[in-house]
Structures are given as C-alpha cells and as structure tokens.
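Enquirer: what follows is a protein structure lacking sequence information:
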C-alpha cells in the first residue's frame, strides 16, 4: 500500500473516532455547536473515504483512459469542497431551527474539544507534510479541510467555556465555524477546478523546463512551451527547432531532453517534444588563428583567436568575417573543451582544424552539438576555404573586419 493510501486510511479512522466522541458529548451537553461539529466530523469521514477511493482509482490506466485517471484526485478535491459546503449548510440549519438551552456537563464538552483539537492539529500537520512530499493535491486538500476543524473546535470551546459564566455564544460560535468552513471549501474548489480545466502548470516549473531545453546544445529555438497538471503529476509539451536533419539524431535529442526534465523535476509524467530541423539561412565556419591573425593555428585550445566566417545559404562567397579573442588561452585545464563550448554557443556549423582531436574533449563537444569537424593541411584560411569551394575576402578594412573581445557566454 502506498504512503498516500495509508494516510487516507488514518484519516478515516481519526474522523470516525472524532464523530463518535463529539456526537456523544453533544448528546450529553445539549450543545448545538458541538452537535454541528459532530456532523462536521461525519462529513470529514465521508471525505476521507472518498480520498482513499480516489487514490486507488487514480493510478489505473485503461484503453479508454490511456493517459491515466490522475485527475480523479482533483475531481475528488472538488467533491470534498462540496462536502465542506454541505457541512456549513447543516450548521446554519441547526442554528436556525434549534432553541438554545443551558449546557449540561460542560466538563465533558471541554475535554472532548481539547482532545479533538490536539488530534486534528497533529494529523493535519502530518498529512500536509506527506502531501507535499508526494505532491498529492487530494491529500493537501484533505489536510486543509482537517485544519479547519482545529479552528472550529477552538471556537466551540470558547462558546462552551463562556456558557459556564452565563454567556450564550453557542449559536454565534456555530455561525463563525461556517465562515471557516466556507473559506476552506472555496480554496479547495478553485484549486481542483483549475486542474480540471487544464490551467497551466506553475511558472517555476515551466522556467526550469525552459532552462533544461535551451541548455541542450542542438536546440536552436524553443518555439512554444506549455504544461498542465493532472492529479499530482505534470504533463509538458514543447515545440523546438533542432540543429540537425537526421531524424534518428533528432529523436535521440528529444529523448535526452525528456530524461533530463524528468530527472531534475519531480512528478513529471510525460514530456512531449515536437521537433523540426533548422532551416539554415546562413552557415558559419570557424577556425583557430595564430597570433598574427593570418594563419591557421595548429593548436585549437591554445589559439589566441578564432575566425568565424558566415555564408548565406546558396552562396559561395563569405558575407561576414568575425575574429573572436579566445578568453580561455590562459586557463590551466580544459582549454580545448571550453573553446569548443564557446563556438557551440556562437552557433557554428563547421570547424576547420589542422589536427584531428578524435577521442578528446572538443571532439565530444562538437559531436554532441552536431558540428562537423573538417581537417585541413593549409596554412592560410583563404586557401582552406578555397579547397572547400568557398571564397573569403580577408583583405578587409579595419571597419569591415570585426575583432570581438567577448565574455564566454555572450554572442555579439
């Protein structure tokens, strides 16, 4: 039996015991407010039984309900709210139709109320803790419901004690209880209805999912991101643009995003990723430059500069040349990996290098980001591009050739 079901059964037992002792005390004392409280506990008993049944049913999946019956928890939360409203109605009717009488055996009433307050307070704290731990809306609703009993019991206790001094506050206390009952019912009703109407998941969850998706190197754009609650679980849906035209690769990337989201965020039932390949209007080539900014550096991570050359789709002549300073040249470790990650952030499509770094850090960075590495034996960038059938004019004026001294995470 799951922890949530055990808590629900404990709530059933507690409410049954509270109804018995409150109703017995109401008969012994003649208190309208205490009798109302007994029926309130009876309503709690029905609610707890409904909670337990809902927890059992919500785990099932059938052909008719392939996405599960998780929303039964939220439906039951709404039912609990209606039960709470009915309990309030019963209290009002009791106040309106009963003639007040002098209370008898006040000591019994006081003892029963003190015991009830202690039990309900401790149990509501325990149930709230468990509901947050397992993210169960129905247990959270039930905990809020039981918490109102502490307040209503306290008000009835004040009325009973006042009766000892000749003040008849029994009916007033009963009506005040109704206010607490109604407030709790409204809160639970709104919360359950929001989920049943597929209101969006909370902003914090969507922000975490967005961060995970955008940190995936192959994701070029996050077009839409939506989510909904279903019981204690969340369903996420995203439309993304990927830097790959390989369907198998795209499927693998989507699976990886789904795993990362489920690993980092609790109670995610499903992550549905719609992906499409990037329609490249430009292609960006990168290569490491030596200190003279004219020749290709034989060392990738230790190159002082990187040249970025942009070509418009369908053209063979370069549209733009940028030279980036390598901010990691003086870093003691992982220069190559950091430099590779810098180029990934700058949306590079191809990297030209003089030395193959298979099985090294930069290779895995580029492979994971679907960046093709091209080996060249040329010394000069223009000759390397010429071999690829591309034309680059490196004899640009100072205004045309842009040298960018950037922070590692900023793309100008």
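Expert: Structure's in. What do you need? Given the structure is predicted, the values throughout are model-derived calculations rather than measurements. Residues are numbered from 1 along each chain as shown.

Enquirer: when you work out contacts or count neighbours from here on, use the C-alpha atoms and nothing else.
Expert: Will do.

Enquirer: which other helices and strands does the longest strand along the chain contact?
Expert: Counting by DSSP state E, the longest strand found in the chain is strand 219-230. In terms of contacts (3 or more CA pairs under 8 Å, 6 or more residues apart in numbering; DSSP states H and E), strand 219-230 is packed against helix 170-196, helix 203-214, strand 233-242.

Enquirer: any idea of the angle the second one forms with strand 233-242?
Expert: In other words, helix 203-214. 30 degrees (axes from the mean of the first three to the mean of the last three CA atoms, to 10 degrees).

Enquirer: in terms of secondary structure, what does helix 203-214 contact?
Expert: Using 3+ CA pairs under 8 Å, 6+ apart, helix 203-214 sits against strand 219-230, helix 247-264.

Enquirer: can you list the buried residues in stretch 108-121?
Expert: 108, 109, 110, 112, 113, 116, 117, 119, 120, 121 (16 or more other CA atoms under 10 Å).

Enquirer: circling back: can the helices and strands packed on helix 203-214 go into a markdown table with extra columns for distance to residue 18?
Expert: Formatted as a markdown table, the helices and strands packed on helix 203-214 follow (distance: least, CA to CA, whole Å):
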| stretch | distance to residue 18 |
| --- | --- |
| strand 219-230 | 32 |
| helix 247-264 | 41 |
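
Enquirer: and here's the other structure:
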C-alpha cells in the first residue's frame, strides 16, 4: 500500500525563502555589473594584468549569477506536463556548471601567474589600482556572507557555490592589491607568486563544489542525522512495527524520500490512513527543506492469530459457544500459530451482544 500524493508538499516557509533568495541573486547581479565596470576601468588605466583578469572573472560571475537567478525561478514552478516531479534539479545542475567555471578560472589564473613569474610589463596609476582592489575586497566579502547566509537558509547548492566564488574573488582582489604594491616597488615576481597561491585555493574550492554537485545529481545522501530523526518519528507510531528502510535524496533546494514500513496487520484502514497523515505532518514540521516523504506500507503476514470465542461459561476448550442473543457471555482468547493451538486464555469480563460497540473496542484493545 502507498500513501498517494498528486504533487510534492512544498512548505510555504521554504517557498518564501526561495522568493527572498531570488531577490538576493538579482541584487548580486546588479552589484557585479558595477564591480566589473570598476575593475575593467582600473585594469585599463593601470595596465596591471591581474586587475584586468579580475574584471574578466567578475564578468563570468555575472553570467553565473544570472544562471542561478533563472534556476531558482524555474525550480519554483509547479510540476506539470512531462516534468511530474518538478524542476528542482535544475538548481543543482547550474551549481555543477558554476563549479566547472570556477575550475576553469582557477586554471586560467594559474597559467597567467606562471607567465608573470618570468615577464614584466609597464604599469601606471597605482593609486587607482589600490582603490579598485580595496573596494573589490569589501564588496566581494559582503556578497560572500550575504549569499552564504541565504544559501544555507534555502539549502541551495548553486547559491552556496556562488558564495564561495565571491570569497575567491576577495582573495583574488587581495592578490591584486599585493601585486599593485609590488609593481609600485618594481618587484615583478610577487604578482606571479600571489597569483599561484590564489589559483590553488580556487582550484581546490572548485573541485570540492564540483564533487558535491555531481554527487547530488546522482542522488548521493550525506546527512545521517536527518535519516535518524525521521526514523525516530516513525518508530514512535503505535501501528508501525518496523521501519525497514529510509531513502532520501536532494533535488535542488528540497529533500525528497521514501520510507518502507511494516504495520500491525490487524490495523483498521481508517486508523492506518489517519496515522499516515499524522506522521507525514509530523515529519514535515520537524525536518527543514523537506519537500515530500512517501510512506510505503507493507502489512506482514501474521505468524500467529488471536481468536476470541464467546462462551456461556468458562471451561477451557470444553466451554459451550454462546448462542442466546440476550444472555451475557464471556470470552476465551485462543492463540493459533503453525497449525496448532498455542495458548488458551479465559476472560472473566462479561458482555452482551446488545453492547456491540463496547465489545468491538475491547477486542481491538486485545489485538484480536
């Protein structure tokens, strides 16, 4: 049995955070456009290759953040047409592409730094270079903390990758600042050495983000604490006898999964339905970023069966079955298993057929 749903239950709180994240990325694009123009102007005036390369890197950030904006917007669209599960994975795909871009930029900076170790070029207007680098460091750090906080709030891998890219931009600008001072002092090799160090850090960050995005695209799961929390909630249910397996995966900013459960085979369908709905609400309110959890129910075949026999008097298996509709009677509980009578338990409590509701509740309590 499966608790059927027509579409994922996406939390209103998470939706609101996605809207806010979309605004954050939009503002970041506007900020990056301004920063790129500033760096490009500074690189043109000073003729410092590091500053010009930094401007090119910021231009690529504009493209990356524009892609994130599109990804976040598209991922909020409801499931429809051929995309029955929604478009949440597009956000993770964009994260993967941005990570590849970070790797490319890291390689580009690395190769340029090697060249600068063995070459020199005339530079000028070092004051403009210093001012541009300082402004760039401040803006990049602000964007890093701004985007990282938002990314962690909505569980966005793409936005988190972009935040780390902004941190890399701050490091690059710091390297540019050192390079400007070195050029001012006619120390040519500093530009190359600093560039190499920054390139290594950027390449490491890109490799880490690429691996994480690729793993999430392949349904990798790395948060046992959430799995443990869901298992604990399900295990406390009075009708679930065993939590057989829980499978979770990331899809964009959401977490989706399935849980395979064994339940008491004698549970009434109404009680089972109500309990499944209760458990879903409990899990959704306890696990942040959860989009949908499907509960698969497997009623096990009972190895033992409890039977209640109405008898006139208590005389073990020799008791006579109660047939008089208005006379009170007792119950004998007989446990059957493996084709044999496992136990016989008489019950002193008396009932009448007129009190059917009371009898039904008592039999349910005894798990008959």
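Expert: Sure thing, it's come through. Not measured: the values here are computed from a predicted model.

Enquirer: mind checking the TM-score on these two?
Expert: The TM-score (TM-score structural alignment, normalised by the length of structure 2) is 0.77; 312 aligned residues with a CA RMSD of 2.9 Å.

Enquirer: residue 273 of structure 1: which element?
Expert: If you go by DSSP states H and E, residue 273 of structure 1 is part of strand 268-277.

Enquirer: what helices and strands are in contact with the longest helix seen in structure 2?
Expert: When structure 2 is parsed with DSSP state H, its longest helix is helix 12-46. When contacts are defined as 3+ CA pairs under 8 Å, 6+ apart, helix 12-46 of structure 2 sits against helix 49-75, helix 126-154.

Enquirer: switch the cut-off to 6 Å
Expert: helix 49-75 (3 or more CA pairs under 6 Å, 6 or more residues apart in numbering; DSSP states H and E).

Enquirer: against structure 1, where does the helix it packs on fall?
Expert: Counting by TM-score structural alignment, helix 49-75 of structure 2 lines up with residues 32-58 of structure 1.

Enquirer: just to revisit the earlier point, give me the stretch of structure 2 that the longest strand of structure 1 matches.
Expert: Mapped onto structure 2 using TM-score structural alignment, strand 219-230 of structure 1 spans residues 240-251.

Enquirer: which residue in structure 1 aligns with residue 278 of structure 2?
Expert: When structure 1 is aligned by TM-score structural alignment, residue 278 of structure 2 is paired with residue 256.

Enquirer: can you get me a residue count around its match?
Expert: Residue 256 of structure 1 is flanked by 13 other residues according to other CA atoms under 10 Å.

Enquirer: is it fair to say residue 324 of structure 1 lies in a helix?
Expert: No - when classified by DSSP: H, G, I helix; E, B strand; the rest coil, residue 324 of structure 1 is found to be strand rather than part of a helix.

Enquirer: so how far is residue 381 of structure 1 from it?
Expert: 15 Å (CA to CA, to the nearest Å).

Enquirer: just residue 316 of structure 1 next, same as before
Expert: The gap separating residue 316 of structure 1 from residue 381 of structure 1 is 15 Å, by CA to CA.

Enquirer: and these two? Which one has more around it.
Expert: In this view residue 316 of structure 1 and residue 381 are compared by other CA under 10 Å, and residue 381 has more residues nearby, 23 against 15.

Enquirer: alignment lookup: that one to structure 2.
Expert: In structure 2, residue 381 of structure 1 lands on no residue (TM-score structural alignment).

Enquirer: state the distance from residue 381 of structure 1 to residue 288 of structure 1.
Expert: Going from residue 381 of structure 1 to residue 288 of structure 1 by CA to CA gives 9 Å.

Enquirer: kindly report the same for residue 174 of structure 1.
Expert: Counting by CA to CA, the gap from residue 174 of structure 1 to residue 288 of structure 1 is 81 Å.

Enquirer: what does residue 86 of structure 1 give?
Expert: The gap separating residue 86 of structure 1 from residue 288 of structure 1 is 75 Å, by CA to CA.

Enquirer: more crowded one of these two?
Expert: Comparing residue 86 of structure 1 with residue 288 by neighbour count (other CA under 10 Å), the higher total belongs to residue 288, at 29 against 17.

Enquirer: helix, strand or coil: sort out the more buried one for me.
Expert: Residue 288 of structure 1 ends up strand, using three-state DSSP.

Enquirer: now do residue 100 of structure 1
Expert: Under the three-state scheme (three-state DSSP), residue 100 of structure 1 adopts coil.

Enquirer: report how many residues lie close to the counterpart of it in structure 2.
Expert: Aligned counterpart of residue 100 of structure 1 in structure 2: residue 120 (TM-score structural alignment). Using other CA under 10 Å, residue 120 of structure 2 is surrounded by 14 other residues.

Enquirer: which residue packs closest to residue 120 of structure 2, ignoring adjacent ones?
Expert: residue 188 (6.3 Å; CA to CA, 6 or more residues apart in numbering).

Enquirer: mind telling me what element the counterpart of residue 103 of structure 2 in structure 1 is part of?
Expert: Mapped onto structure 1 by TM-score structural alignment, residue 103 of structure 2 lines up with residue 85. Residue 85 of structure 1 belongs to helix 72-97 when assigned by DSSP H and E.

Enquirer: orientation of that helix relative to strand 219-230 in degrees?
Expert: 40 degrees.

Enquirer: where in structure 2 does the strand holding residue 273 of structure 1 fall?
Expert: With TM-score structural alignment as the criterion, strand 268-277 of structure 1 aligns to 290-299.

Enquirer: thinking again about what came up before, list the buried residues of the match of helix 49-75 of structure 2.
Expert: Here stretch 32-58 of structure 1 shows 32-45, 47-58 as buried, counting by 16+ other CA under 10 Å.

Enquirer: do a quick rundown of the strands in the stretch 251-400 of structure 1.
Expert: Using DSSP state E, counting those that start in this stretch, the strands of the stretch 251-400 of structure 1 run over residues 268-277, 282-289, 305-312, 318-325, 350-353, 372-375.
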